[in-house]
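Participant: Pasting the sequence and the predicted model now:
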Amino acid sequence: MKIVIADDSMLIRDGLARLLAEAGCEVMATADNTTTLMRKLESTVPDAVIVDIKMPPTYTDEGLVAARHIRSMAPSMGVLVLSQYLEAHYAMRLLSDAPEHLGYLLKERVSDVALLVDALRRVVEGECVIDPTIVTTLMRRPRDPGPLAGLTGRELEVLALMAEGRSNAAIAGKLSMSPKTLEAHVRQILQKLNLHQSPNDHRRVLAVLTYLQAAL
């Protein structure tokens, strides 16, 4: 994979570049702010961009703004946003528009190069990747009755694993159930959330967004 990295910390940029190069990725460019990032993307076409969520000059949401700009410029380019802190509302802002080819990971994950490369591969392929820590934290919060009230405990477990971006095969293995049983649970979840078949919407992603929104 061809990667561009944007982070204001030289240690993070260099560390990511080294880890990804050792894993067989090609780091095409790096940037320490989003202005430089967007300028480099004018002449560089990577498979994915890694961008810090808080960058100069205000250190607020520059990474989110850049991610949205990249999506409008190149919808099929993978974008993986990194955050120092667990801020679920940022993840929701990022994913609510068009969650395909997008990911949100905590920076503490980047030392696990296998997880990082897997997340990059998945966003390049069009998946939505959310840090499991965010999903676990949201699961533990008390929630008001809402669109998820009709789901069984098992269905909530399945939906939580879907929110982590896991495939059906991975979820079935994690929960020790057959693929056929898992598919039945997924159908029930989508049906209970009134997510009917649509040529324009990815129902699994919409189900995940419903789950996360209910926990905020």
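Facilitator: Cool, got the structure. Keep in mind that what you see is a predicted model, and the values were worked out from it rather than measured.
Participant: Going by C-alpha atoms from here, please, whenever you check contacts or count neighbours.
Facilitator: OK.
Participant: Does residue 158 belong to a helix, a strand or coil?
Facilitator: Three-state assignment for residue 158 (DSSP: H, G, I helix; E, B strand; the rest coil): helix.
Participant: Which residue ranges of the chain form helices?
Facilitator: In the chain, helices defined by DSSP state H lie at 10-22, 34-41, 62-73, 88-97, 113-124, 132-140, 153-163, 168-174, 179-192, 203-215, listed in chain order.
Participant: can you put these in JSON lines and add distance to residue 104 and mean neighbour count?
Facilitator: Below are those laid out as JSON lines (distance: least, Cα to Cα, whole Å; neighbours: other Cα atoms under 10 Å):
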{"stretch": "helix 10-22", "distance to residue 104": "16", "mean neighbour count": "16"}
{"stretch": "helix 34-41", "distance to residue 104": "17", "mean neighbour count": "16"}
{"stretch": "helix 62-73", "distance to residue 104": "10", "mean neighbour count": "18"}
{"stretch": "helix 88-97", "distance to residue 104": "6", "mean neighbour count": "16"}
{"stretch": "helix 113-124", "distance to residue 104": "9", "mean neighbour count": "19"}
{"stretch": "helix 132-140", "distance to residue 104": "9", "mean neighbour count": "16"}
{"stretch": "helix 153-163", "distance to residue 104": "12", "mean neighbour count": "19"}
{"stretch": "helix 168-174", "distance to residue 104": "20", "mean neighbour count": "16"}
{"stretch": "helix 179-192", "distance to residue 104": "23", "mean neighbour count": "16"}
{"stretch": "helix 203-215", "distance to residue 104": "13", "mean neighbour count": "19"}
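Participant: Please compare the first structure with the one that follows:
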Amino acid sequence: MMYNLLDLCSKAKSIGYLGSYTREDYVEGISDINVFAISEEKSLVLELGSYGLSPVVISEDLFRNLCSKGDPICYYILYDSKVICGELPKVDFLITDYTCQRLEKSAKSYLKLSYEAYYRQDEIGALVNAVRALRSLIQFKACKNKKERIPISDSELENVCKELNLNYCDSLSDLLHLKKHKLPITLFSINKIYDIINSEIGLEFPKGGMHE
């Protein structure tokens, strides 16, 4: 796989792996293999996608803009990636109100995606997006509590959950157990995540998603 990516290096300032594939909590068959490219070549989206990867392709100017606003995608590229060719632009990242807003929005969006996946019998999608929803909520809480870092890995999430004395750390552990052992998530469990997120930030859609 890396050799294929190296063939594309001439088209980008930087290419690398992004997300859990670079960490110890990657679960084959469950976790996506995400890649990023800092490039003006939009064709890289199709080329990287053709390898079965989930690509993020952004220009250097857009990357700098995202970093200056405090967009989480900048944070992930800086601190949750493995560069395989080129180098990242020299930028500073500061956690801002915008960072918190994006994380709050992500928690809601991922929960919707979890429901949608469940109803179309996509067990992996339902589980992965439920994990992402609760992860985003904990990241949001860390952001609002002026933490200097956004927790990313499973172990960081569990530690921050305990540090903030959140009352849903057991639910996080249960979800991570399902992911690690590739077990299906139930509608009851997704609804439990709904209750947690709704109690913290409020949700604009009913429990159970929009399924009829």
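Facilitator: Noted; the coordinates are in hand. Remember, it's a predicted structure, so these values are computed and weren't measured experimentally.
Participant: Got a TM-score for the two of them?
Facilitator: TM-score for the superposed pair, counting by TM-score structural alignment, normalised by the length of structure 2: 0.33. Supporting figures: 122 aligned residues with a Cα RMSD of 5.8 Å.
Participant: about what we covered before: will you turn the helices of structure 1 into CSV that also has distance to residue 103 of structure 1?
Facilitator: CSV is the format used below for these (distance: least, Cα to Cα, whole Å):
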stretch, distance to residue 103 of structure 1
helix 10-22, 16
helix 34-41, 18
helix 62-73, 10
helix 88-97, 8
helix 113-124, 6
helix 132-140, 11
helix 153-163, 11
helix 168-174, 18
helix 179-192, 22
helix 203-215, 12
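Participant: out of the ones you listed, nearest to residue 51 of structure 1?
Facilitator: Within the helices of structure 1, the stretch nearest residue 51 of structure 1 is helix 62-73; the backing value is 5.9 Å (Cα to Cα).
Participant: Spit out the contact partners of residue 197 of structure 2.
Facilitator: Residue 197 of structure 2 sits next to 107-108, 134, 137, 203 when contact means Cα atoms under 8 Å, 6 or more residues apart in numbering.
Participant: closest one to residue 48 of structure 1 among the helices of structure 1?
Facilitator: Judged by Cα to Cα, the one of the helices of structure 1 that comes nearest to residue 48 of structure 1 is helix 113-124, at 6.3 Å.
Participant: That closest one to helix 10-22, inter-axis angle?
Facilitator: Helix 113-124 of structure 1 and helix 10-22 meet at an angle of 80 degrees, taking axes from the mean of the first three to the mean of the last three Cα atoms, to 10 degrees as the criterion.
Participant: other SSEs contacting helix 113-124 of structure 1?
Facilitator: Using 3 or more Cα pairs under 8 Å, 6 or more residues apart in numbering; DSSP states H and E as the contact definition, the elements that helix 113-124 of structure 1 packs against are helix 10-22, strand 48-52, strand 78-83, strand 102-106, strand 128-130.
Participant: packing partners for the shortest one?
Facilitator: Counting contacts by 3+ Cα pairs under 8 Å, 6+ apart, strand 128-130 of structure 1 is packed against strand 102-106, helix 113-124.
Participant: if we go to 7 Å?
Facilitator: strand 102-106 (3 or more Cα pairs under 7 Å, 6 or more residues apart in numbering; DSSP states H and E).
Participant: One more: the longest one?
Facilitator: With contacts defined as 3+ Cα pairs under 7 Å, 6+ apart, helix 10-22 of structure 1 has these neighbours: strand 26-31.
Participant: just the third one next, same as before
Facilitator: In terms of contact count using 3+ Cα pairs under 7 Å, 6+ apart, strand 78-83 of structure 1 is assigned the packing partners strand 48-52, strand 102-106, helix 113-124.
Participant: tilt between the first one and strand 78-83?
Facilitator: In other words, strand 48-52 of structure 1. Taking the same axes, to 10 degrees, one finds strand 48-52 of structure 1 and strand 78-83 inclined to each other by 20 degrees.
Participant: Between strand 102-106 and strand 48-52 of structure 1, find me the angle.
Facilitator: For strand 48-52 of structure 1 against strand 102-106, the angle by the same axes, to 10 degrees is 40 degrees.
Participant: got the contact list for strand 48-52 of structure 1?
Facilitator: Strand 48-52 of structure 1 is contacted by residues 2-7, 63, 77-83, 120, 124 when judged by Cα atoms under 7 Å, 6 or more residues apart in numbering.
Participant: now, which of these sits nearest residue 27 of structure 1?
Facilitator: residue 3 (4.8 Å).
Participant: tell me which element the closest residue to residue 44 of structure 2 other than its chain neighbours falls in.
Facilitator: Nearest in space to residue 44 of structure 2, with sequence neighbours left out and distances taken as Cα to Cα, 6 or more residues apart in numbering, is residue 57 at 7.0 Å. Per DSSP states H and E: residue 57 of structure 2 is located in strand 54-58.
Participant: picking that back up, so which of the helices and strands packed on helix 113-124 of structure 1 comes closest to residue 72 of structure 1?
Facilitator: strand 78-83 (11.7 Å).
Participant: residue ranges of the strands in structure 2, please?
Facilitator: Residue ranges of the strands in structure 2, as given by DSSP state E, are 14-18, 34-38, 54-58, 81-86.
Participant: From the contact counts, what lies against the longest one?
Facilitator: Pointing back at strand 81-86 of structure 2 there. Counting by 3+ Cα pairs under 7 Å, 6+ apart, strand 81-86 of structure 2 packs on strand 14-18.
Participant: Just want the angle from the strand it packs on to strand 34-38.
Facilitator: 160 degrees.
Participant: Could you figure out how far strand 14-18 of structure 2 is turned away from strand 54-58?
Facilitator: Interaxial angle, strand 14-18 of structure 2 versus strand 54-58 (the same axes, to 10 degrees): 140 degrees.
Participant: Now strand 14-18 of structure 2: buried residues?
Facilitator: Neighbour counts using 16 or more other Cα atoms under 10 Å place 14-18 of strand 14-18 of structure 2 among the buried residues.
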